[in-house]
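1. Provided below for reference: sequence and predicted model.
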Amino acid sequence: KRKMIYGCQYQKRKGLLEKTGNYELTDIKDFLKSVKTKSIFIGDGANLYSADIRSSSKCSSIYQDRVGFPQVKYVFPLVYEKFQRKAYEDPAALIPIYLYPEDCQVKKKAV
C-alpha cells in the first residue's frame, strides 16, 4: 500500500454538492493538508485510512459503509436542473477519467 487515494473535495451549497477542486490521485497526507475545514469522508479510502483521517483534526465524520455512495435521490436534483435548462452533454464529447497502472501501482494478475 502506498497510501494513495483518488478523490475530490465538495462543498454543500444551497442544498446541493458543488465540486471545489479537481479529481486527484495523491498521497493521503497531502490530501488531508489540502482540506481547509472539518469534513465528512466517504468511500473506500475513508475506511482504509480512517486512522490518518481521524488524527488529522480535519475529520467531522467518516462513513465507512456505502451510505454516501450515489443514489438517484441525491443525483436527480443535480441532473434535473440541467435538464430544465436543456444543458445537455454531448456523449461524444465526454472525456473518460482513467487511472493508469503506473500512477496507482496496479499490478496485473498473471493468467
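-> Arrived safely.
2. when you work out contacts or count neighbours from here on, use the C-alpha atoms and nothing else.
-> Fine.
3. what about the strands in this protein?
-> With DSSP state E applied, the chain shows strands at 4-7, 10-13, 16-19, 24-27, 39-42, 59-63, listed in chain order.
4. now do the first one: which elements does it pack against?
-> On a contact count with 3 or more Cα pairs under 8 Å, 6 or more residues apart in numbering; DSSP states H and E, strand 4-7 meets strand 24-27.
5. which of the residues in the strand it packs on are buried?
-> Under the neighbour-count criterion of 16 or more other Cα atoms under 10 Å, strand 24-27 has Thr26 buried.
6. one more to weigh against that first structure:
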Amino acid sequence: MNTLAIDTSTRTLSLALAIDGKCVSYRNFVLNRRMADAIVPHITAFLRRRGLGLDDIGAVVAGRGPGSFTSLRVGVATVKGLCFGRDIPVAGIPSPDAVAAAVAATLGKTDPKLCVISDARRGLLYAATYRIEEGRPLAAGSCQLLPWKELRRQLTKPVVFAGDGVTLHREDIVKAFGPDAALTDPKFVTPQARYLLPAGLAAIKDGRAADAATLEPLYLYAEDCQVRP
C-alpha cells in the first residue's frame, strides 16, 4: 500500500511516502507563496518522482497541528479532498509527535523527558511533553497553549527541549535547565512528515484510522482567534 504523509502546521510543507510500510521518499518545502496555491502542485510533483499519482495513494497520515491556522485549514481541506470518494483511510497525528519521534530516533532508547515547543505568537507557546521509552516517544499529556513562565513551573530536570520555540527561548532554557537541554539540530525544529509515518501506519494497521470526514485540525486558540504566522 502507498501511504502519503503530510504536515502543514508551519510555513514548511512536509511530505513523505511509504510503500508497504517503509518510507521511500520525503521532501520539505519552505513556501514563499500561499499554501493553498502550492500544496497540490507540490504533492503531485512529489508523487510523480516515484511514478505515482493521487489515485495510487491507499492511505494518508496527516499532521493535525497545532500551528498556523491558515496552513492547517488548507492541509486538512486538501487531505479531505484527496480522500473523499476514494474511501481512503486517514490517520490524524498531532504535529509535535513528529518532532518527538525525530528526537527519539536520534537520542537513543531511554532519555530524559522531552518537551516540544513552538511559537504560538502573542507571547505564548504550544507545548507537548513526552517520555522516551525503547526509542519511541510516549505523550505525557495533551498539547498545551501557555506562556514560558507557566511551562517552566510545570517541568523538572532532567528535560530536553525541541521545536522552533527553542530558538525563541534558548536563553531561558539554558538558564533553567542547563546548556544541554536545548536541542538545535534542524530536524528537531519543524515537524517532518516522515516522522509521522510510524504512528500513522500503526494507527491504520490497528484500525484506529478514520475517514476524512472526521479529520479536524488541532486548534488550541479559540476558533475565532486570528493569529497569523
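-> Ah, there it is. From a predicted model like this one, the values you see are computed outputs, not experimental measurements.
7. rewinding a little: for Ala93 of the first structure, find the nearest of the strands of the first structure.
-> Distances from Ala93 of the first structure to each of the strands of the first structure were compared by Cα to Cα, and the smallest falls on strand 16-19, at 20.4 Å.
8. okay, and that closest one goes to which residues in the second structure?
-> Strand 16-19 of the first structure falls opposite residues 136-139 of the second structure when the two are matched by TM-score structural alignment.
9. now that stretch on the first structure. Mean distance?
-> The superposed stretch 136-139 of the second structure is, by mean Cα distance after the TM-score superposition for the first structure, a mean 1.3 Å from where its aligned residues fall in the first structure.
10. contacting residues for the equivalent of Thr184 of the second structure over in the first structure?
-> When the two structures are superposed using TM-score structural alignment, Thr184 of the second structure falls opposite Gln64 in the first structure. When the contact criterion is Cα atoms under 8 Å, 6 or more residues apart in numbering, the partners of Gln64 of the first structure are Ile42, Gly43, Asp44, Ala46, Asn47.
11. the second one pairs with which position in the second structure?
-> The one in question is Gly43 of the first structure. In the second structure, the residue matched to Gly43 of the first structure (TM-score structural alignment) is Gly163.
12. quick one: contacts for its match?
-> When contacts are counted by Cα under 8 Å, 6+ apart, Gly163 of the second structure touches Pro96, Val99, Val116, Ile117, Ser118, Phe188, Val189, Thr190.
13. what about the fifth one, helix or strand, and which?
-> If I follow you right, that is Ser118 of the second structure. With elements taken from DSSP states H and E, the one containing Ser118 of the second structure is strand 111-121.
14. does Pro147 of the second structure touch Leu125 like I think?
-> Yes. Look at Pro147 of the second structure against Leu125 with Cα atoms under 8 Å: they come within range, at 5.8 Å.
15. which among the contacts of Gln64 of the first structure end up buried?
-> For these, a neighbour count by 16+ other Cα under 10 Å gives the buried set as Ile42, Gly43, Ala46.
16. leaving out sequence neighbours, find the closest residue to the first one.
-> Closest residue in space to Ile42 of the first structure, ignoring its immediate chain neighbours: Tyr63 at 5.1 Å, by Cα to Cα, 6 or more residues apart in numbering.
17. show me what Ala102 of the second structure lines up with in the first structure.
-> So, by TM-score structural alignment, Ala102 of the second structure is left unmatched.
18. quick one on the thing from earlier: from Asp103 of the first structure, how far out is the match of Thr184 of the second structure?
-> 25 Å (Cα to Cα, to the nearest Å).
19. now name the helix or strand holding Val74 of the second structure.
-> Using DSSP H and E, Val74 of the second structure sits within helix 69-83.
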